[in-house]
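Chemist: missing the sequence, but the structure's below:
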C-alpha cells in the first residue's frame, strides 16, 4: 500500500472526526504532472479543533514524514490547516477543514470574484473519496443546482460588463497613450475574460487561473486555438506600432464574434465605439486627424438585433 493510500485509509478508519475526504486540484482536473502535489481535502466535524499539531500527531499514521511550511498565520485553532506528507512518489497535500467552511460557502450568492470562482469549481467538481453520510454529495448537489445550472444568469452578464470596461481602458492605454506595460496588462485581461466567457458559454466554470491559458486546457474550447494564437500575437505586439496594435484588436474582434452571443448583449458590442465614435470626437477636439485613419482600420461595432 502506498503512503498516500495508507494516510487516507487511516483518516477514514481511525479518526472519528473525519466526515468526508475528497480529491481536488490538478490530479482531479487531469492536468497533473511530475511537479504536482496530490491535493486531498479532509472535512472534519465542526466541533473538532484543527491545528498543525493535531494534524501531525493525531490525524496521521505514525511515521508520516511531514513538511510544515509556515504561512504567517496563527494556526492554533482555525477553520483549516494544510500539511504536506512526503512520500516516495509524490507530495500529499492534506487540507484539513471544518465542514462549516463548505456550508458557509454554499450560503454565498455567486459572483465574479476570481477566488470565489476557483473555490466553486473545486467544490462542485472535487472527487469524493469518502463520504459515508453524503455530506459532500448534499452540498455539491445544492451548489450545482444554484450555480452550475444557472451560469448564463449570473456569470455571463458580469463577464461581459467587465470585458467592455476593460476594452475601453485598454484602447486608451495602447493606442492613444502608448503605455506599453499598462496596455499589455489590460489586453491580457481581455483574453482572460474571453476565455472565461468561452467556458461559461459551454456551461462550465472557468479552470483555475494557473491553468486557464494553458494550451492543453484552453484548446478544449471550440475557439481555444484562436485564443492561444491571440496570446502569441499579444506578446509580439508593441504599442510603438499602431498598426500592430490595431491588428491585435481586429484579431480580438474575430474571437469576440465567435464567443459572445448577441442575445446575451444588451446593446451589441458597443465598446468598439471607442474607435468609431470616440476617436471621431477626439480627432476634432485634440487636433489629431490621424485618429480618423486609425478608426477606419479598427473593428466596427456590432449592434444587437
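Modeler: Good, I have the coordinates. Treat the numbers as computed from the prediction; the structure is a model and nothing was measured. Residues are numbered from 1 along each chain as shown.
Chemist: Please make it C-alpha for all contacts and neighbour counts, starting now.
Modeler: OK.
Chemist: So which bits of the helix ranked longest in the chain are buried?
Modeler: As assigned by DSSP state H, the longest helix anywhere in the chain is helix 180-201. Neighbour-count burial for helix 180-201 flags 183-184, 186-201 (criterion: 16 or more other C-alpha atoms under 10 Å).
Chemist: Could you do stretch 157-168 as well?
Modeler: 157, 159-160, 163-164, 166-168.
Chemist: From these, which land in helices?
Modeler: 157, 159-160, 163-164, 166-168.
Chemist: what's the closest of the buried residues of stretch 157-168 to residue 289?
Modeler: residue 168 (20.2 Å; C-alpha to C-alpha).
Chemist: now that closest one: how far from residue 212?
Modeler: To residue 212, residue 168 is 23 Å away according to C-alpha to C-alpha, to the nearest Å.
Chemist: ditto for residue 274
Modeler: Counting by C-alpha to C-alpha - residue 274 and residue 212 are separated by 28 Å.
Chemist: quick one: which of these two has more around it?
Modeler: residue 274 (21 against 16; other C-alpha atoms under 10 Å).
Chemist: thought the more buried one was touching residue 168?
Modeler: Yes - Residue 274 is within contact range of residue 168, at 6.4 Å (criterion: C-alpha atoms under 8 Å).
Chemist: ok, structure two:
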C-alpha cells in the first residue's frame, strides 16, 4: 500500500481515489468487529466471574450494601456487553447499554433492566431478596451465554453449592451454615 506525500493526504479525507481508507476500514472491521467473540467474550466472562465471587462475599456474606449494589451494577453492564459480543457486534457505550432510547432492545437487555430494578429495591441484609437477585441473574446468564458457552462452563455459580459450604465448615464460620445451606438448596438446580 502506497502512502501519499503530506500535501496529498488532506485531499484523501474528502474522497478515497486510491482506496486507502477503505482498505484500513476493511482491516479494522475484520480485526475488531468480525472477531469480537474471539478476544472480547473470554475477557468479559473472566471479569464477570471475578465480580460474581466478590459480590457474593461482600453482599451475601459481608452485608456491605453499598459495595454489593455497585458490584451488581457492574455485573449487569458486563452481561449486556457479553450479550452484544456473543452476537458478534461491539457493545454500545456504557451510557446506552440499558437505555430505553437505544435502537433495538433485545429481550436480554430488557431482562437485565428488570434485574437492575430488582437490585435497586433489595437490601443486602435481606438474604432471601439477595438470593432472588442471583437467581434472576442466573436466568439471564443462561440466555446470554447459550450461543457461546464458556469453555469451563459457568463455574462461578458453584459459589453457592461448593465454595460457601466449604467455608462454612471452617471452625470460625459455623454461624454461616444455616445461611449457606439455604442458598445451596436454591442453586443446586442451576449448576
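Modeler: Here it is on my side, so go on. The model shown is predicted, which means the values in this text are computed figures rather than measured ones.
Chemist: what does stretch 37-45 of the second structure correspond to over in the first structure?
Modeler: Under the alignment (TM-score structural alignment), stretch 37-45 of the second structure falls on residues 152-160 in the first structure.
Chemist: actually stretch 63-77 of the second structure, not the one I wrote
Modeler: The alignment places stretch 63-77 of the second structure over residues 178-192 of the first structure (TM-score structural alignment).
Chemist: And stretch 161-169 of the second structure, by the same measure?
Modeler: Using TM-score structural alignment, stretch 161-169 of the second structure pairs with 276-284 in the first structure.
Chemist: Quick one: neighbours of the aligned residue in the first structure for residue 94 of the second structure, just the number.
Modeler: Under the alignment (TM-score structural alignment), residue 94 of the second structure pairs with residue 209 in the first structure. For residue 209 of the first structure, the neighbour count with other C-alpha under 10 Å is 14.
Chemist: now do the same end-to-end measure for the match of stretch 37-45 of the second structure.
Modeler: Termini of stretch 152-160 of the first structure sit 11 Å apart (C-alpha to C-alpha).
Chemist: Ok, stretch 56-71 of the second structure next?
Modeler: Stretch 56-71 of the second structure end-to-end distance (C-alpha to C-alpha) = 9 Å.
Chemist: how about the helices in the second structure?
Modeler: 6-12, 20-28, 36-55, 65-86, 107-121, 127-145, 158, 164-168, 177-187.
Chemist: Which one, of these, ends up nearest to residue 101 of the second structure?
Modeler: Here helix 107-121 is closest among the helices of the second structure (C-alpha to C-alpha), at 12.1 Å.
Chemist: name the helices or strands packed onto the closest one?
Modeler: helix 65-86, helix 127-145 (3 or more C-alpha pairs under 8 Å, 6 or more residues apart in numbering; DSSP states H and E).
Chemist: in a helix, that's where residue 129 of the first structure is, yeah?
Modeler: No - Residue 129 of the first structure is assigned strand when assessed by DSSP: H, G, I helix; E, B strand; the rest coil, not a helix.
Chemist: My read is that it contacts residue 28, right?
Modeler: No - using C-alpha under 8 Å, residue 129 of the first structure is not in contact with residue 28, being 11.3 Å away.
Chemist: Between those two, which contacts overlap?
Modeler: Where contact means C-alpha atoms under 8 Å, 6 or more residues apart in numbering, no residue is in contact with each of residue 129 of the first structure and residue 28.
Chemist: now for residue 292 of the first structure: what does it line up with in the second structure?
Modeler: Residue 292 of the first structure maps onto residue 181 in the second structure, by TM-score structural alignment.
Chemist: quick one: contacts for its match?
Modeler: residue 165.
Chemist: Residue 128 of the second structure versus that one, what's the distance?
Modeler: In terms of C-alpha to C-alpha, residue 181 of the second structure sits 13 Å off from residue 128 of the second structure.
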